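Participant: no sequence on this one, just coordinates:
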């Protein structure tokens, strides 16, 4: 892309702006959450809204022709054919608990695939970027290139997901078939699980019920590090839904077979 450097610089400026908006409110016991979904607990805080507004202000100044799709303030059409997909705090529940596993997610899509993305954790100062020729971690303890782990068989793999129940009962059973075959299964890290896959410490991430803004940034980072991100049938995961990220084609194939075994392709509910 001819404007690759401007895109990269804009993404980093957005992440910096989100950090400034969020950090004064993290681990502040006075910060309250509104519930966006009365039937369930889907929290949003002042920090979520402030971070997305800060990122939108950067885009309005630097790339006004691009579209925007943000979790808190919806979609704004653009004219460039590019859309920024923003999740100001992925893991608001963790944020409310004071746990630093949440992150700021930034992704750039051309409508067919992710071109660039960031996973940023402001509190610990780690930023994972992928796309446009980059796959890199910058962090207080030093930076390094991102690369998925290769040569790991399913029975030696590490699997992560955010919620033990994963999704519907049928989705939970499908996940359990994979979890029963791997060496280690861990829970609860939200977007940070994808960052660890790109860093070479996790081999599979399997989730359900995602929105596009939950996966756009992580997808770009994982793919730039050499991984694979699809839905549970091996198709595009751009729209979210049921997502699998794998470090290798072999692990991806083995996990897909288990996800879709016995009961046939997994449906949204029993």
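Facilitator: Received it, and whenever you're ready, just let me know what you need. Note that the structure is a prediction, hence the values are computed from the model and not measured. Residues are numbered from 1 along each chain as shown.
Participant: Could you use CA atoms for every contact and neighbour count after this?
Facilitator: Will do.
Participant: Tell me which residues are up against the strand or helix carrying residue 104.
Facilitator: Element membership for residue 104, per DSSP states H and E: strand 103-109. Strand 103-109 is contacted by residues 11, 15, 18, 82-91, 114-122, 191-192, 213-214, 216-218, 220 when judged by Cα atoms under 8 Å, 6 or more residues apart in numbering.
Participant: quick one: the helix or strand just after it to chain centroid distance?
Facilitator: Helices and strands here follow DSSP H and E; after strand 103-109, the next one along the chain is strand 114-121. Chain-centre distance of strand 114-121: 8 Å, with Cα atoms, centre = their mean, to the nearest Å.
Participant: for stretch 115-132, same thing?
Facilitator: On Cα atoms, centre = their mean, the centre of stretch 115-132 falls 10 Å from that of its chain.
Participant: And that stretch, what's buried?
Facilitator: Under the neighbour-count criterion of 16 or more other Cα atoms under 10 Å, stretch 115-132 has 115-122, 126-132 buried.
Participant: Look at that stretch and report the distance between its end residues.
Facilitator: 7 Å (Cα to Cα, to the nearest Å).
Participant: Over to stretch 187-197?
Facilitator: Start-to-end, stretch 187-197 (Cα to Cα) is 14 Å.
Participant: mind listing what's buried in that stretch?
Facilitator: Judged by neighbour count (16+ other Cα under 10 Å), stretch 187-197 contains these buried residues: 188-197.
Participant: do the same with stretch 12-21
Facilitator: Under the neighbour-count criterion of 16+ other Cα under 10 Å, stretch 12-21 has 12-19, 21 buried.
Participant: Just put those residues in CSV and tack on secondary structure and distance to residue 257.
Facilitator: Below are these laid out as CSV (DSSP: H, G, I helix; E, B strand; the rest coil; distance: Cα to Cα, whole Å):
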residue, secondary structure, distance to residue 257
12, helix, 38
13, helix, 41
14, helix, 39
15, helix, 37
16, helix, 41
17, helix, 42
18, helix, 39
19, helix, 40
21, helix, 43
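Participant: Can you pick out the most distant pair from those residues?
Facilitator: 12 and 21 (14.3 Å; Cα to Cα).
Participant: And here is the other one:
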């Protein structure tokens, strides 16, 4: 099944890369942007899944839910980081996940413009394939025992003290920035792939959807990391409204406590 998911990513890339820095941008009803590359890539992946696994359900960012009877559901985000894509930045990715019994069992984070892929399946470890096609198993860097030792990233400032719109209890991202050894706004799925690869120690996304979450979860877990919502919850992560990945449970819990100004959880 992982090979099929990797093939989906490869085929989607053929629709995405020719349109990189060469596509029209549209605004959706919710104010977010979308391109024809998003739509074309998702249409292609849906068609390939329907051909190979006609009884599987599908959920995609651009075309919504399609019911199935097999108990499996493919979750697709053709371009995670559309804002970066439209700006001509290479930090976007294609996310593909397979969910069974409410859990993401398989995940692919494919970075077309960088020629890299991070992928995992439950019980099979997490792997990184470089732009030469060489793959090796990867692990998180668990050397950062606390925030003061950690390299942390975030996608943005939504639902934080900096931009508290849509937040009843905005997160104190500034406190994390002040306490972390180093902090950068890397953004989107790339930052979580970097956690899995052991390049950084933690990544924070303050606004997420199932198509954002699903592929990331098995990749980080299979790399030996920890995943939770910003409230520290680990159940029903595919549907979590936000996400933290970290190289250890202790570091993740310190980030959660810091975001909400609590000593511990």
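Facilitator: Now that the structure is in, tell me what you want to look at. None of the values given here were measured: they were computed from a predicted structure.
Participant: Could you give the number of residues near the counterpart of residue 92 of the first structure in the second structure?
Facilitator: When the second structure is aligned by TM-score structural alignment, residue 92 of the first structure is paired with residue 82. Residue 82 of the second structure has 22 neighbours, counted by other Cα atoms under 10 Å.
Participant: close enough to count as contact, residue 152 of the second structure and residue 198?
Facilitator: No: counting by Cα atoms under 8 Å, residue 152 of the second structure stays clear of residue 198, with 11.6 Å between them.
Participant: Between the two, which is the more surrounded one?
Facilitator: For residue 152 of the second structure versus residue 198, the count of surrounding residues by other Cα under 10 Å is larger for residue 152: 26 against 21.
Participant: Stretch 104-117 of the second structure spans what distance, first to last residue?
Facilitator: 18 Å.
Participant: Same question for stretch 96-110 of the first structure.
Facilitator: One end of stretch 96-110 of the first structure sits 33 Å from the other (Cα to Cα).
Participant: residues in contact with the residue mapped onto residue 141 of the second structure from the first structure?
Facilitator: Per TM-score structural alignment, the equivalent position to residue 141 of the second structure in the first structure is residue 149. Residue 149 of the first structure makes contact with 197, 199-203, 247-248 under the criterion Cα under 8 Å, 6+ apart.
Participant: Matching residue 37 of the second structure against the first structure, which residue comes up?
Facilitator: Checking TM-score structural alignment: residue 37 of the second structure goes with residue 47.
Participant: Regarding that match, what is its secondary structure?
Facilitator: Put simply, residue 47 of the first structure is helix when judged by DSSP: H, G, I helix; E, B strand; the rest coil.
Participant: shouldn't it be in contact with residue 19?
Facilitator: No: using Cα under 8 Å, residue 47 of the first structure is not in contact with residue 19, being 9.8 Å away.
Participant: any idea how far residue 64 of the first structure lies from residue 83 of the first structure?
Facilitator: 11 Å.
Participant: Tell me the spacing between the residue nearest to the spatial centre of the second structure and residue 204 of the second structure.
Facilitator: Nearest to the geometric centre of the second structure sits residue 189, at 3.8 Å (Cα atoms, centre = their mean). Residue 189 of the second structure sits 10 Å away from residue 204 of the second structure, taking Cα to Cα as the criterion.
Participant: ok, residue 66 of the second structure - contacts?
Facilitator: Residue 66 of the second structure sits next to 57-59 when contact means Cα under 8 Å, 6+ apart.
Participant: Any chance of the buried residues of stretch 187-197 of the first structure in JSON lines with secondary structure as columns?
Facilitator: Below are those laid out as JSON lines (three-state DSSP):
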{"residue": "188", "secondary structure": "coil"}
{"residue": "189", "secondary structure": "coil"}
{"residue": "190", "secondary structure": "coil"}
{"residue": "191", "secondary structure": "coil"}
{"residue": "192", "secondary structure": "helix"}
{"residue": "193", "secondary structure": "helix"}
{"residue": "194", "secondary structure": "helix"}
{"residue": "195", "secondary structure": "helix"}
{"residue": "196", "secondary structure": "helix"}
{"residue": "197", "secondary structure": "helix"}
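Participant: Check the burial of residue 225 of the first structure by counting its neighbours.
Facilitator: The burial count for residue 225 of the first structure: 26, using other Cα under 10 Å.
Participant: Tell me the one of the contacts of residue 66 of the second structure nearest residue 27 of the second structure?
Facilitator: Looking across the contacts of residue 66 of the second structure and measuring by Cα to Cα, the closest to residue 27 of the second structure is residue 59, at 20.6 Å.
Participant: Which helix or which strand is home to the aligned residue in the first structure for that closest one?
Facilitator: In the first structure, the residue paired with residue 59 of the second structure is residue 69, using TM-score structural alignment. Residue 69 of the first structure belongs to strand 67-70 when assigned by DSSP H and E.
Participant: For the helix or strand that comes right after that strand, give me the average deviation versus the second structure.
Facilitator: Per DSSP H and E, the first helix or strand lying C-terminal to strand 67-70 of the first structure is strand 74-76. Following the fit onto the second structure, the mean deviation recorded for strand 74-76 of the first structure is 0.5 Å by mean Cα distance after the TM-score superposition for the first structure.
Participant: so residue 142 of the second structure, which of the three states?
Facilitator: When classified by three-state DSSP, residue 142 of the second structure comes out as coil.
Participant: okay, now residue 136 of the first structure: neighbour count?
Facilitator: 22.
Participant: Aligned against the second structure, show me the partner of it.
Facilitator: In the second structure, the residue matched to residue 136 of the first structure (TM-score structural alignment) is residue 127.
Participant: Its match contacts residue 118, doesn't it?
Facilitator: Yes: the pair residue 127 of the second structure and residue 118 qualifies as a contact (Cα under 8 Å) at a distance of 5.6 Å.
Participant: At which residues are the helices of the first structure located?
Facilitator: Along the first structure, counting by DSSP state H, helices occupy 4-22, 46-62, 92-97, 169-179, 192-199, 212-224, 249-259.
Participant: ok, and the closest non-adjacent residue to residue 113 of the first structure?
Facilitator: residue 238 (7.3 Å; Cα to Cα, 6 or more residues apart in numbering).
Participant: Quick one: residues contacting that neighbour.
Facilitator: 113-114, 212, 215-216.
Participant: make it 10 Å
Facilitator: Residues counted as contacts of residue 238 of the first structure (Cα atoms under 10 Å, 6 or more residues apart in numbering) are 109, 111-114, 211-216, 219, 229-231.
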